[in-house]
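[1] Next comes the sequence, and after it the predicted model I'd like to discuss.
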Amino acid sequence: MSTSNAVPSTGSAPGEAPLTLAEPPAPVLGLRDTFGLWANLGVSLLLPVAAVFVVLPGRPLSTTLGAIVVGAVIGATLLGLAAAAGARERVPTMVLLRGLLGRRASALPTAVNLVQCVGWATFEIVIIAEAASRALDAPRWPFVLAAGVLATAMALRPLGVARVLARYAVWAALAAVVYLFVNVLAEPLPPLTDGAATSFWTAADIVIALPVSWFPLVADYTRHARSARAAGVGAGLGYGLATIVMFTLGVVALAAYGSAGFDVIDALLAVPLGALAVLVLVTVELDEAFANVYSTAVSAQNLVARADRRLLAVGVGAVATLLALTFDIAAYEPFLFLIGAVFVPLAGVLLVAYATTPRGAWDTSDTAPARPLFLLPWAAGFLAYQLTLPTYFAGPGAGWTAWWSARQADLGIDPANGWSASLVGLAVAVGLTALVCLPGVLRRRRTAA
């Protein structure tokens, strides 16, 4: 059961995303559109900037590249499965969670996602402005304003923007990335000595986090897909391939130029016509900011179903732009990864519960009953994640890291265990969810027999 049984409104343009949850979504995105959209969303300057965190210093380059591929496959598979579920139910992700937790309890992940989306929108605006100001040797603040205004404007017509990104922008991004790869690979690649990953699985963990960070947003778009297959294959394959490409670009740039973090951008600017290629990627980066602004508005509609998403998007865009102008988003980054740790186990809980629920019985209506048992595997997965690898905070938030480190000591867990926190959290969440679902599955089988 979905929210599409409400009386349709005529407020939205034909073939465009509905203005409220009272309108049914338009199934206008095919496999090509979905693949192009998610490949474009995966082409982000955030990935090469963060590549230093996946590098295994003193290990062969092939080991780091292997961790990138493994992490991308795991994360993109989870993303694709959630995308397919959203396409079948024709609802945004936060509304999809009504079928898991119930109408009222779905407000909990919705509130967390609102914080996450505003934070990532702000972070993307900062990255766009930083890269553009370095490429053009100009002050940063005008680019912050321009990026905020453009991302907000794009969020007003999201499906039209998605089709443009899929058909045109993805090719411009591909050309820029190929050009940068050719120039970077022309340099000698000495052994990597700088890097923050301590094991193969901690490196893969960073890569897994990127596709899974889109899990709370994916159905906001794939509810408009023509089929679950187009949604799942397009989102998973498109974002997975882009993740591999962009992390690899960052790693080889680090090897070639010895640059990490935002200095990677300076290194790419140094190649012939590098400024032009980076500016193309800066323009393409707008889609990440737009997607976060739009999804903040759509997520909010799970709480206020009849609110106009356009008004919500304008408010969100204004807040994200203001934060990008006044806030040190780098200090906020650990909180964003902490929120990501919340959604990794939740993805596992949702996918197991959805797979074991009979087709057509997933209730996303306003009267969806509470299912508090599913809060337990979600919470257990988050606890397992933090006990494996506590989210690192410095300064005022250091107490969080210290508390979880003390709990590791109490349980005899080696802080340098080298495990993947994402996979441990997922395994705990999936296993406990399977136990919660098992009685219902056995009961249905007995009834069928």
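    Nice, thanks for sending it over. Numbers count the residues shown, from 1 in each chain.
[2] from here on, contacts and neighbour counts on C-alpha atoms
    Fine.
[3] before we move on, what SS does Ala255 have?
    Following DSSP: H, G, I helix; E, B strand; the rest coil, Ala255 is assigned to helix.
[4] show me the contacts for Gly42.
    Applying Cα atoms under 8 Å, 6 or more residues apart in numbering to Gly42 gives the contacts Gly238, Tyr239, Gly240, Ala242, Thr243, Met246.
[5] could those residues go into TSV alongside secondary structure, neighbour count and distance to Pro372?
    Formatted as TSV, these follow (DSSP: H, G, I helix; E, B strand; the rest coil; neighbours: other Cα atoms under 10 Å; distance: Cα to Cα, whole Å):
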residue	secondary structure	neighbour count	distance to Pro372
Gly238	helix	24	35
Tyr239	helix	32	32
Gly240	helix	28	33
Ala242	helix	21	37
Thr243	helix	30	35
Met246	helix	23	39
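[6] now, among the residues you listed, which is nearest to Phe215?
    The nearest member of those to Phe215, counting by Cα to Cα, is Tyr239 at 11.5 Å.
[7] The closest one against Thr34, yeah?
    No - between Tyr239 and Thr34 there is no contact under Cα atoms under 8 Å: 10.0 Å.
[8] could you say which helix or strand contains Ala147?
    Assigned by DSSP states H and E, Ala147 belongs to helix 141-156.
[9] Quick one: name whatever helix or strand follows that helix.
    helix 158-164.
[10] If we go by neighbour counts, what in that next one is buried?
    Buried residues in helix 158-164, counted by 16 or more other Cα atoms under 10 Å: Pro158, Leu159, Val161, Ala162, Arg163.
[11] Export those residues to TSV and append columns for distance to Asp205.
    Listed next are these as TSV, based on distance: Cα to Cα, whole Å:
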residue	distance to Asp205
Pro158	31
Leu159	32
Val161	31
Ala162	29
Arg163	31
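[12] Put this next to the first one:
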Amino acid sequence: MSDTWTKGPDPAGGSGLDRTRRLGVEQTGIEIIDEADRTAKPSDLFWPWFAANVSVFGISYGSFVLGFGISFWQAALVTVVGVVFSFALCGVIAIAGKRGSAPTMVLSRAAFGVNGQKVPGVVSWLVSIGWETFLAILAVLATATIFDQLGWAAGTTTKVVATVVVAALIVSASVAGYHVIMKMQSWLTWITGIATLVYVALTLDEVRWSQISSIPDGSAQQMVGALVMLMTGFGLGWINIAADWSRYQKRSSLGAAIVGWNTFGGAIAPVLLVLFGLLLAGSSPDLSAGIVDDPIGTLGTLLPTWFLVPFLLAAILALVSGAVLGIYSSGLTLLSLGVRIPRPAAAFVDGMILTLGTIWVVFFAEDFLGPFQSFLITLGVPLAAWAGIMIADIALRKRDYDDAALFDASGRYGSFDWVSIGTMVVASVLGWGLVVNNFAADAAWNNWQGFLISPFGLGTYVDDPAGPYWEGNWAYANLGVLLALVLSFVVTLLARRAKVRGQETGA
């Protein structure tokens, strides 16, 4: 039995795109995109990925990277490698969208089984909802900070208005769907891109090369830690939704072109922004320390008063742009889990969850951001394990997906693929054993992670009254993310080769 949401026959006829043009809202849910609607070309992928990642918030990562204790040139190297490689992995996942013309988590059924896919599906939904709520929170808090710098009212009323505006933008665009979002992202690309270039021009005189060049080199372990942080903060943070934006691609689109445009669109802005952030953070230890506590507000302190409002608008729009992609996709993931409502309703539900989460953190929570981020980082390990499995599955397949079988538990993909599920579970457990809770003081309940670090001689846990921490060069390298990604990829490539061949030949 199919689990797609069926709306009944369209009385006016036409494809899904025709219905969207009439109603103004995309009606297509997790079902296969009509052949007539597959009109996108690979270069179209540039706009959503660039718009969602051309944010002044990316500059703040310069401080985070240098915080690992490495030099500017070491930081520059891991920035280019980490950001580009992680978005290239998104590009590989995007190939599945072209082959199957369905959302990422539906295509994941080929690897996990039609019902088994719900295991990574729940993780994906939580990650998407969580990170996009975090972006919305940053947008609201940034508004209050900039208003305070301007000497305007920055109290409860400002936060209420900011919350309403940010939530309305995110929810309305997510409900409208793919075609409206693609148009919106093309406009946001120019707005946020130009504003970011102006920011760079206005703050270039803050760069002090003598201070930057005096930063000593760090160890290889510290470089690995920075690399993993960059990968998870950029490409791996989007990887569970990558095929959602390529499912409208023409069947004739080249896989290499999809990977290329996906990587270029996603990586070009973060690479340049983080590199500039390294220059700013390396020039001023005080600025670097302030960014850790209040990224956007601290970056705003470098600006003349006349540019604070355009800076605020650009920062908010960039954060909203990223949140829109996430909430749209989280709605599709919700449908893939078996919730039988129309796609716009699913996006609205997730948008309301985002709104309530933002309200709770901004107005009521006394100590939430630390535990919240700790929870999301923890979910990054199983997400990396899923990504390794999915990438290997895509590499093994030579043909397009069997559309009908993606919705039929008795079809060629089956109900549960226990090899994939077992691989994800084992890789996640081992991965959790090699990561640490970066918010140990705020989220003590999450200090169970890192249980393999001491046995493997990679570090020592210190339960200091002032706050627990780890000693050792490898402790904060977060090797567990790389382990989960690589281990699941290799196991899938070897253990499922024959099964994938049988699925494609019908054996």
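    Cool, got the structure. Since we're looking at a predicted model, the values are computed, not measured.
[13] Tell me the one of the buried residues of helix 158-164 of the first structure nearest Asn417 of the first structure?
    Among the buried residues of helix 158-164 of the first structure, and counting by Cα to Cα, the member closest to Asn417 of the first structure is Ala162, at 41.7 Å.
[14] How about the closest one, nearest residue that isn't a chain neighbour?
    Residue nearest to Ala162 of the first structure in three dimensions, not counting chain neighbours: Leu37, with 5.8 Å by Cα to Cα, 6 or more residues apart in numbering.
[15] what's near enough to touch the aligned residue in the second structure for that neighbour?
    With TM-score structural alignment defining the correspondence, Leu37 of the first structure maps onto Pro48 in the second structure. For Pro48 of the second structure, the contacting residues are Ile181, Met182, Gln185, Ser186, Gly265, Leu325, by Cα under 8 Å, 6+ apart.
[16] quick check, Pro48 of the second structure in a helix?
    Yes - judged by three-state DSSP, Pro48 of the second structure forms part of a helix.
[17] Pull up the gap between it and Gly255 of the second structure, please.
    For Pro48 of the second structure, the distance to Gly255 of the second structure equals 18 Å [Cα to Cα, to the nearest Å].
[18] ditto for Ile137 of the second structure
    36 Å.
[19] again, but for Leu452 of the second structure
    According to Cα to Cα, Leu452 of the second structure stands 39 Å off from Gly255 of the second structure.
[20] One more: Ala347 of the second structure?
    29 Å.
[21] more neighbours, the two?
    Applying other Cα atoms under 10 Å to Ala347 of the second structure and Gly255 shows that Ala347 carries more neighbours, namely 30 against 17.
[22] could you check the distance from that one over to Pro455 of the second structure?
    In terms of Cα to Cα, Ala347 of the second structure sits 45 Å off from Pro455 of the second structure.
[23] before we move on, what about Ala495 of the second structure?
    With distances taken as Cα to Cα, Ala495 of the second structure is found 28 Å from Pro455 of the second structure.
[24] do the same with Leu396 of the second structure
    Distance from Leu396 of the second structure to Pro455 of the second structure, by Cα to Cα: 36 Å.
[25] so Trp125 of the second structure sits in a helix?
    Yes - assessed by three-state DSSP, Trp125 of the second structure belongs to a helix.
[26] which one is the aligned partner of it in the first structure nearest to, not counting chain neighbours?
    Using TM-score structural alignment, the partner of Trp125 of the second structure in the first structure is Leu114. Distances taken as Cα to Cα, 6+ apart place Thr296 nearest to Leu114 of the first structure, at 5.5 Å, with adjacent residues excluded.
[27] What's the separation between the spatially most central residue of the first structure and Tyr221 of the first structure?
    Nearest to the mean C-alpha position of the first structure, by Cα atoms, centre = their mean, lies Trp214 at 2.3 Å. From Trp214 of the first structure across to Tyr221 of the first structure, the span is 11 Å (Cα to Cα).
[28] Of Leu396 and Pro455 of the second structure, which one has the most company?
    Neighbour tally, Leu396 of the second structure and Pro455, criterion other Cα under 10 Å: the higher count belongs to Leu396, 18 against 11.
[29] show me what contacts the more buried one?
    By Cα under 8 Å, 6+ apart, the residues touching Leu396 of the second structure are Leu493, Arg497, Val500, Arg501.
[30] Repeat the analysis, applying 7 Å as the threshold.
    Arg497, Val500 (Cα atoms under 7 Å, 6 or more residues apart in numbering).
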